[in-house]
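Student: structural data only, the sequence is not supplied:
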């Protein structure tokens, strides 16, 4: 690891909302206030630009990229374009500020050059392949207990974070990813095909066996009868527990 630069070449995942909350807590709320003011100022500027260049060369040059109505002067579209630019600018500000603060914060865990995979038969495992189910025709198959074509939509509505497993220093860790925070068209399955550098916070501990889909939504409190056998089982389960981390940023690290 000594020959690796502390630089991310590509961002695969960034939980911007969590990063803003984190920076706001670190800075006493100043970060959000400043960015909100900047957004309002820049959006207003964008609107003024739209009014001034409605018939200019600049607007015509942007036509392939914007849905512009020349009869209205392109004000609405230019305003949206301005908001998009401001949003991108704010995202970049959040990212750079987060990296700057997180590198010095011992409560932000950094795991470099790791690989991840989904536990077999976990919701994350099924989520990775659920979109493919839409292309399979199950109409001629009767008595199916599950509508496989609805699987992906059901996961989207019932679960926001998806767990992936990794190993650091021969220790199994569970990394949770916010499904709404992937960047550059990356999907959950793409994480398994890259060496990642991640920034995350520790949120708890759980048994790896709980990742199994049949255990995922099992909230029933079962009465446990204490015997020598159950004591042994508990001991074995505790050995299979893993720390859980919520990932805030994941990307590809630069190498020298």
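Tutor: Here it is on my side, so go on. Note that the structure is predicted; figures quoted are calculated from it, not measured.
Student: going forward, measure contacts between C-alpha atoms and count neighbours the same way
Tutor: Will do.
Student: and the helices in this protein?
Tutor: Applying DSSP state H to the chain gives helices spanning 16-26, 30-52, 57-62, 75-102, 123-129, 151-158, 213-216, 228-239.
Student: CSV for those helices, including mean neighbour count and distance to residue 206?
Tutor: Listed next are these as CSV, based on neighbours: other C-alpha atoms under 10 Å; distance: least, C-alpha to C-alpha, whole Å:
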stretch, mean neighbour count, distance to residue 206
helix 16-26, 16, 22
helix 30-52, 16, 33
helix 57-62, 13, 52
helix 75-102, 17, 25
helix 123-129, 19, 15
helix 151-158, 14, 20
helix 213-216, 13, 12
helix 228-239, 11, 9
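Student: out of those helices, flag the one nearest residue 113.
Tutor: Checking the helices of the chain against residue 113 by C-alpha to C-alpha gives helix 75-102 as the closest, at 16.8 Å.
Student: re the thing from before, tell me which of the helices of the chain sits nearest to residue 199.
Tutor: helix 75-102 (7.8 Å).
Student: what helices and strands are in contact with the closest one?
Tutor: Other elements packing on helix 75-102 under the criterion 3 or more C-alpha pairs under 8 Å, 6 or more residues apart in numbering; DSSP states H and E are helix 16-26, helix 30-52.
Student: between those helices, which gets nearest to residue 129?
Tutor: The nearest among the helices and strands packed on helix 75-102, by C-alpha to C-alpha, is helix 16-26 at 25.9 Å.
Student: returning to what we had before: dump the helices of the chain to a markdown table, plus distance to residue 254.
Tutor: Converted to a markdown table, these look like this (distance: least, C-alpha to C-alpha, whole Å):
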| stretch | distance to residue 254 |
| --- | --- |
| helix 16-26 | 22 |
| helix 30-52 | 28 |
| helix 57-62 | 34 |
| helix 75-102 | 15 |
| helix 123-129 | 27 |
| helix 151-158 | 33 |
| helix 213-216 | 36 |
| helix 228-239 | 35 |
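Student: adding another structure so you can compare the two:
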């Protein structure tokens, strides 16, 4: 499924945080949402997810209007992993991951018998299986991030939105998550991830959407879009494309 965002504008307390954002994110690809702090990345993701309703604009997934859906129906298609979302309730990681099955459960009982297996798979894919029986408040920031990712995976979304998914993770865990996102995209999931690490995004994202002051200033294939000129204009730093000596793939150097 493909995501199409058209002229989405978000206004909070009279301040425009996202201004007519328009872009497409194709299925089968990982799209990185980039921009400096305060550019509007988190707000835009929440608007796409239907959590923060835009003042104007539309969001379609494979031609279907997501914002016109009932919340439960939308949750069967869209999952959002927020940057700092957590719980202090004494719930185990398995219980939190299991919340991702809620949209798929019958309203009047009749629990899906496949839920337990799906939650176990989600925990395993997110690298959180060994945390299943631990209570979430006892976990580190990186461990909580894995559990929240597992909850999103348990939703079996067709659109996966992530706000700084590598936040709190060590380098090995970051690479694991990026590999997982690529695998999900290859399976047909539309993946959009807000990222602050330009080099990491350049190496692993198929597409990028660049925000500055709430506006989309560029979008498209990664190497074609992330030009040194654009990076300097948006971030104020120098950049150059080179080759990764370990993998032979394109590498964005910053200085």
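Tutor: Yep, it's here. Values in this document were obtained by computation on a predicted structure and should not be read as measured data.
Student: got a TM-score for the two of them?
Tutor: Superposed pair, TM-score by TM-score structural alignment, normalised by the length of the second structure: 0.24. Supporting alignment: 109 aligned residues with a C-alpha RMSD of 6.6 Å.
Student: quick one: closest of the helices and strands packed on helix 75-102 of the first structure to residue 252 of the first structure.
Tutor: Judging those by C-alpha to C-alpha, what sits closest to residue 252 of the first structure is helix 16-26, at 17.5 Å.
Student: kindly reformat the helices and strands packed on helix 75-102 of the first structure as CSV containing distance to residue 174 of the first structure.
Tutor: Formatted as CSV, those follow (distance: least, C-alpha to C-alpha, whole Å):
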stretch, distance to residue 174 of the first structure
helix 16-26, 18
helix 30-52, 30
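Student: would you agree residue 43 of the second structure falls within a helix?
Tutor: Yes: Residue 43 of the second structure sits within a helix when classified using DSSP: H, G, I helix; E, B strand; the rest coil.
Student: just to check, it is in contact with residue 17?
Tutor: Yes: contact criterion C-alpha atoms under 8 Å: residue 43 of the second structure and residue 17 qualify, at 7.2 Å.
Student: shared neighbours, these two?
Tutor: Residues within reach of residue 43 of the second structure and of residue 17 at once, by C-alpha atoms under 8 Å, 6 or more residues apart in numbering, are residue 10.
Student: check contacts around the residue lying closest to residue 87 of the first structure once chain neighbours are set aside.
Tutor: Nearest non-adjacent residue to residue 87 of the first structure, counting by C-alpha to C-alpha, 6 or more residues apart in numbering: residue 39, 7.5 Å away. Contact analysis of residue 39 of the first structure by C-alpha under 8 Å, 6+ apart lists 83, 86-87, 90.
Student: which one of those sits closest to residue 152 of the first structure?
Tutor: Set against residue 152 of the first structure, the nearest of the contacts of residue 39 of the first structure by C-alpha to C-alpha is residue 87 (28.9 Å).
Student: and of the helices of the first structure, who's closest to residue 207 of the first structure?
Tutor: Comparing these against residue 207 of the first structure with C-alpha to C-alpha, the closest turns out to be helix 228-239 (6.9 Å).
Student: who's in contact with the closest one?
Tutor: So helix 228-239 of the first structure is in contact with residue 207, going by C-alpha under 8 Å, 6+ apart.
Student: skipping its backbone neighbours, what lies nearest residue 45 of the first structure in space?
Tutor: Excluding the flanking residues, the one nearest residue 45 of the first structure by C-alpha to C-alpha, 6+ apart is residue 82, at 8.0 Å.
Student: could you tell me how far the one you found is located from residue 75 of the first structure?
Tutor: Distance from residue 82 of the first structure to residue 75 of the first structure, counting by C-alpha to C-alpha, to the nearest Å: 10 Å.
Student: show me whatever sits in contact with both of those two.
Tutor: Contacts common to residue 82 of the first structure and residue 75, judged by C-alpha under 8 Å, 6+ apart, are residue 47.
Student: as a check, name the ranges of all strands in the second structure.
Tutor: Under the criterion DSSP state E, the second structure contains strands at 3-12, 15-25, 30-34, 56-61, 64-65, 78-81, 159-163, 190-194, 207-212, 215-221, 239-243, 250-254.
Student: could you dump those to JSON lines with distance to residue 116 of the second structure?
Tutor: Formatted as JSON lines, the strands of the second structure follow (distance: least, C-alpha to C-alpha, whole Å):
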{"stretch": "strand 3-12", "distance to residue 116 of the second structure": "30"}
{"stretch": "strand 15-25", "distance to residue 116 of the second structure": "31"}
{"stretch": "strand 30-34", "distance to residue 116 of the second structure": "28"}
{"stretch": "strand 56-61", "distance to residue 116 of the second structure": "28"}
{"stretch": "strand 64-65", "distance to residue 116 of the second structure": "30"}
{"stretch": "strand 78-81", "distance to residue 116 of the second structure": "19"}
{"stretch": "strand 159-163", "distance to residue 116 of the second structure": "21"}
{"stretch": "strand 190-194", "distance to residue 116 of the second structure": "24"}
{"stretch": "strand 207-212", "distance to residue 116 of the second structure": "34"}
{"stretch": "strand 215-221", "distance to residue 116 of the second structure": "38"}
{"stretch": "strand 239-243", "distance to residue 116 of the second structure": "44"}
{"stretch": "strand 250-254", "distance to residue 116 of the second structure": "41"}
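Student: can I get the ones you listed in JSON lines including distance to residue 118 of the second structure and mean neighbour count?
Tutor: Shown next, in JSON lines, are those (distance: least, C-alpha to C-alpha, whole Å; neighbours: other C-alpha atoms under 10 Å):
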{"stretch": "strand 3-12", "distance to residue 118 of the second structure": "25", "mean neighbour count": "20"}
{"stretch": "strand 15-25", "distance to residue 118 of the second structure": "26", "mean neighbour count": "20"}
{"stretch": "strand 30-34", "distance to residue 118 of the second structure": "23", "mean neighbour count": "27"}
{"stretch": "strand 56-61", "distance to residue 118 of the second structure": "24", "mean neighbour count": "20"}
{"stretch": "strand 64-65", "distance to residue 118 of the second structure": "26", "mean neighbour count": "14"}
{"stretch": "strand 78-81", "distance to residue 118 of the second structure": "15", "mean neighbour count": "24"}
{"stretch": "strand 159-163", "distance to residue 118 of the second structure": "16", "mean neighbour count": "24"}
{"stretch": "strand 190-194", "distance to residue 118 of the second structure": "19", "mean neighbour count": "27"}
{"stretch": "strand 207-212", "distance to residue 118 of the second structure": "29", "mean neighbour count": "25"}
{"stretch": "strand 215-221", "distance to residue 118 of the second structure": "33", "mean neighbour count": "18"}
{"stretch": "strand 239-243", "distance to residue 118 of the second structure": "39", "mean neighbour count": "15"}
{"stretch": "strand 250-254", "distance to residue 118 of the second structure": "36", "mean neighbour count": "17"}
